[in-house]
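Asks: Got a sequence here, can you build the structure:
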Amino acid sequence: MPPIYIGLMSGTSLDSVDAVAVEYDGQRAQLLASHSEAFPADLRQRTLALMHPGADEIERLGRLDLALAELFARAANQLIEQQRLDRTSIRAIGSHGQTVRHRPEARFSLQIGDPNLIAERTGLPVVADFRRRDMAAGGQGAPLVPAFHNALFRDDGIDRVIANLGGMANITLLPRDRTRPVSGHDTGPGNVLLDGWIRHHLDLNYDRDGAWAASGSVLPALLEKLLDLPFFSARPPKSTGREQFNFDWLNGCIAAAGAEAESPENIQTTLLELTALTLCREIRAVLGESGEVYLCGGGSHNVCLKARLETLLKPYGLGTTAELGLDPDWVEACAFAWLAARTLQGLGGNIPPVTGAAGERILGAIYQP
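Replies: Now for the predicted structure:
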């Protein structure tokens, strides 16, 4: 029986920790089970606070590092116990950790959730700290999931783009011609601004089906101001995070566009258009005359956003990774189970043209129980 790897992923949205069990034989990765551990409200607020510079950051970082590790370990143990997995069959846990600062321009990225404590609480080896080895080699440390997309979703018959709509949005181009390199990069905000705006105004965690955005209208002046950001015209490799796409930036754009008096639903609609336009521009820039686009991540459930993407991407086919055999909600967590396997096998986990690293590197560090 092939060994089992557990993948843990907590994204920009901070809604839950995703835990998956993946069977990996060195060739194919098969999702066996999944579990979602909700973020406690107080822990979510503490994490959000740490993402913005403030007083006493070192003390807060140390305490949060341990609190998040307890949450990640609980997610892994719940998955194992609920699915009655044999711990002796589990080779390792791959834990991405929680990103609290991503500064590729300064050559550092910080993910917390102490892997020593996860190993102690689960009794299993943990592979963590995936990004910094790539950054040491001159890369951006992100996105890392394109290597997994390449292993699982590439097809020799057609060009494909895998578009992840998490807090941030990113794309992976999988050319049918295997002499062409895989490419990928962040395209800008996915759900981060949409979730934050509806939480601020309606106290909801997200805009279910994009219904609130569907009730408003795009504000052209605001959209133009948002699109003026140099990140959108920068050439890859590029990656981003809350450091750029946050309320300080958004409110500055709203003021500059004279949109302070506009209804909040119109701003939500404009934010959805920003996500759709910036994603589709990048997809069209990399796909040829024909190709397929498959969505994954939480944004793949946003009916309004998906409808807008279908319009903007014609004549390309648009689906979700469920059609390729993997539920779109679990792709990223599966990627870190796969990356843990690569690390233990002594194999590279990054794609240099994606991150900008000088070459392929073995990612992560191993923490024994």
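Asks: drop to CA atoms for contacts and neighbour counts, all remaining ones
Replies: Will do.
Asks: Show me which positions of stretch 141-156 end up buried.
Replies: 141-150, 152-154 (16 or more other Cα atoms under 10 Å).
Asks: So which residues make contact with it?
Replies: 28-29, 104, 109, 130-135, 160, 162, 170-172, 174-178, 182-186, 239, 324, 332, 335-336, 338-339, 349-351, 354-355 (Cα atoms under 8 Å, 6 or more residues apart in numbering).
Asks: what sits against the residue nearest to the spatial centre of the chain?
Replies: In the chain, the centroid-proximal residue (Cα atoms, centre = their mean) is Gly166; its distance is 4.9 Å. Taking Cα under 8 Å, 6+ apart, we find Gly166 in contact with 11-13, 190-192, 296-299.
Asks: if I look at it, how far off is Pro181?
Replies: 24 Å (Cα to Cα, to the nearest Å).
Asks: And for Ala285?
Replies: For Ala285, the distance to Pro181 - Cα to Cα - is 15 Å.
Asks: Next step: the contacts of stretch 141-156 restricted to helices.
Replies: Among these, the residues falling in helices (DSSP state H) are 131-135, 332, 335-336, 338-339, 354-355.
Asks: Another sequence for comparison is provided below:
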Amino acid sequence: MAASKTRSDVATAIGLMSGTSMDGIDVALISSDGTTIAERGPFLTEPYGPAFRRRLADGLETAKAIERRDERPGALADLEKELTDLHAGAVAAFMREFDLSSEKVDLIGFHGQTVLHRPEKGLTVQIGDGPLLAAETGIPVVYDMRAADMKARGEGAPLAPAYHGALAASVAEPGPVAFVNIGGISNVTLIDKDGTLHAFDTGPGNALIDQWVDVKAGIPFDQGGAIASEGQILRRLVDPYLENRFFQAGSPRSLDRNDFLPPDPASATLEDGARSLARLTAEAILKSVESLRVMPKTWIVCGGGRCNRMIMSDLADLVASQDGTVFAAEDIGLNGDAIEAEAWAFLAIRSQRGLPLSWPTTTGCASPVTGGVLAMPDRR
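Replies: Sure, this is the predicted structure:
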């Protein structure tokens, strides 16, 4: 907590996250001075409907043709407006649910939806119209927070480590501490005992499992890992993924959702495929962390993957072999669904105060760099 801070030191921000799982919009509220967390507020998820999820999936295919960040080929321009309108609706629903007025919120941190991420080309594209969102909500919006990092020769991801570092100050468990976010893609942040941040994507998260059960059974995800719990691990499915060049030294450390493709639907039963891909998620996290000079003692898991009991069981077993302990975010008083949205609120505050959003040890940028673009509503 930051009880010693004066009110002028602290800003209140809404964070909006639409992640690689493409299942909806997470909305969270925090108050912070950009360094410490004064208060973590309420949280809400606004799910996408099936038809919009299909349009997002189509948008990923269309986006493969993009060569410049401002290009919106095909239906992407219309999709961007629809996505922005849905985010404005999510903010309005959040304000109604928790009896908030726009005057009580200083900023919105707007991630948008990543449709293309090619760090080797210095290219990352998030659709979402910041000025339109500011106009529709009446609140200043900080958006496009990845671009400055890429201009500084970083990979544009992950950016949540700045917030993970602030959260680590409240963790009573032994350090070093790692935050693992298992969304469509998984990423990890290690906070050394001296506060140094190390971060990178670790490989497939839920995306391959979601795609597998969708193709095999027509359902969007494996609820709680129930399908995987009925299957067996097939090494012939797991091992080829772990031989991918991504896991080799010197490879890019951030991923696009489409960098890993699901197995051939004929290669396994529904259950065995789900079980094997859950195991892959856990093993990929450990394999990626092998590059660190120290192993975490405390692992805090957030994101939807923490609800898959097979991923969590596998990860706990693997981490135990390294003398570490795995916790779901809720085990230490956090909301594992809210952390990414909270991070974007925190980053918006840091952006407006000129504080770094990334470091050489988190994205590979040449030096610590801030970022983001501010869009003001007409009435302010």
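Asks: Please work out the TM-score for the two chains.
Replies: The TM-score (TM-score structural alignment, normalised by the length of the first structure) is 0.91; 358 aligned residues with a Cα RMSD of 2.0 Å.
Asks: one step back: which ones among the buried residues of stretch 141-156 of the first structure lie within helices?
Replies: 146-150, 152-153.
Asks: Tabulate those in JSON lines, adding columns for distance to Gly291 of the first structure.
Replies: Shown next, in JSON lines, are these (distance: Cα to Cα, whole Å):
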{"residue": "Pro146", "distance to Gly291 of the first structure": "17"}
{"residue": "Ala147", "distance to Gly291 of the first structure": "19"}
{"residue": "Phe148", "distance to Gly291 of the first structure": "19"}
{"residue": "His149", "distance to Gly291 of the first structure": "16"}
{"residue": "Asn150", "distance to Gly291 of the first structure": "15"}
{"residue": "Leu152", "distance to Gly291 of the first structure": "17"}
{"residue": "Phe153", "distance to Gly291 of the first structure": "13"}
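Asks: Closest one to Ile198 of the first structure out of the residues you listed, please.
Replies: Pro146 (30.1 Å; Cα to Cα).
Asks: Counterpart of that closest one over in the second structure?
Replies: Under the alignment (TM-score structural alignment), Pro146 of the first structure maps onto Pro161 of the second structure.
Asks: and if you look at Tyr206 of the first structure?
Replies: Using TM-score structural alignment, Tyr206 of the first structure sits opposite Phe221 in the second structure.
Asks: For the stretch 101-250 of the second structure, which segments count as strands?
Replies: Listed in chain order, the strands of the stretch 101-250 of the second structure (DSSP state E, counting those that start in this stretch) span 107-118, 123-127, 141-143, 177-182, 185-191, 197-204.
Asks: Next, format the buried residues of stretch 141-156 of the first structure as a markdown table and append distance to Met51 of the first structure.
Replies: Below are those laid out as a markdown table (distance: Cα to Cα, whole Å):
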| residue | distance to Met51 of the first structure |
| --- | --- |
| Gly141 | 18 |
| Ala142 | 18 |
| Pro143 | 19 |
| Leu144 | 21 |
| Val145 | 22 |
| Pro146 | 25 |
| Ala147 | 27 |
| Phe148 | 27 |
| His149 | 28 |
| Asn150 | 31 |
| Leu152 | 33 |
| Phe153 | 33 |
| Arg154 | 35 |
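Asks: which residues sit in contact with the match of Tyr206 of the first structure?
Replies: 209-211, 213-214.
Asks: From Gly305 of the second structure, how far out is it?
Replies: In terms of Cα to Cα, Phe221 of the second structure sits 11 Å off from Gly305 of the second structure.
Asks: What of Met312 of the second structure?
Replies: Distance from Met312 of the second structure to Gly305 of the second structure, by Cα to Cα: 8 Å.
Asks: So between these two, which is more surrounded?
Replies: Remark: of Met312 of the second structure and Gly305, Gly305 carries more neighbours, 30 against 22, as counted by other Cα atoms under 10 Å.
Asks: Just give the closest residue to that one, not the sequence neighbours.
Replies: Spatial nearest neighbour of Gly305 of the second structure, excluding adjacent residues (Cα to Cα, 6 or more residues apart in numbering): Ile182 at 4.8 Å.
Asks: Now do the same for the one you found: its match in the first structure.
Replies: Match for Ile182 of the second structure (TM-score structural alignment): Leu165.
Asks: re earlier: how about the ones in helices among the contacts of stretch 141-156 of the first structure in TSV, adding distance to Leu363 of the first structure and neighbour count?
Replies: Below are these laid out as TSV (distance: Cα to Cα, whole Å; neighbours: other Cα atoms under 10 Å):
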residue	distance to Leu363 of the first structure	neighbour count
Arg131	7	24
Arg132	8	21
Arg133	6	20
Asp134	7	28
Met135	10	20
Glu332	16	28
Ala335	13	28
Phe336	11	30
Trp338	11	29
Leu339	8	32
Val354	15	28
Thr355	13	28
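Asks: Of those residues, which is the nearest to Thr270 of the first structure?
Replies: Glu332 (27.1 Å).
Asks: Could you pull up the residues touching the aligned residue in the second structure for the closest one?
Replies: Correspondence of Glu332 of the first structure to the second structure, assessed by TM-score structural alignment: Glu340. Taking Cα under 8 Å, 6+ apart, we find Glu340 of the second structure in contact with 17, 160, 303.
Asks: Adding distance to Ala51 of the second structure as columns, could you present those in TSV?
Replies: Formatted as TSV, the contacts of Glu340 of the second structure follow (distance: Cα to Cα, whole Å):
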residue	distance to Ala51 of the second structure
Met17	19
Ala160	29
Gly303	23
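Asks: From these, pick the one nearest Ser101 of the second structure.
Replies: Looking across the contacts of Glu340 of the second structure and measuring by Cα to Cα, the closest to Ser101 of the second structure is Met17, at 20.5 Å.
Asks: Could you find the counterpart of the closest one in the first structure?
Replies: So, by TM-score structural alignment, Met17 of the second structure is matched to Met9.
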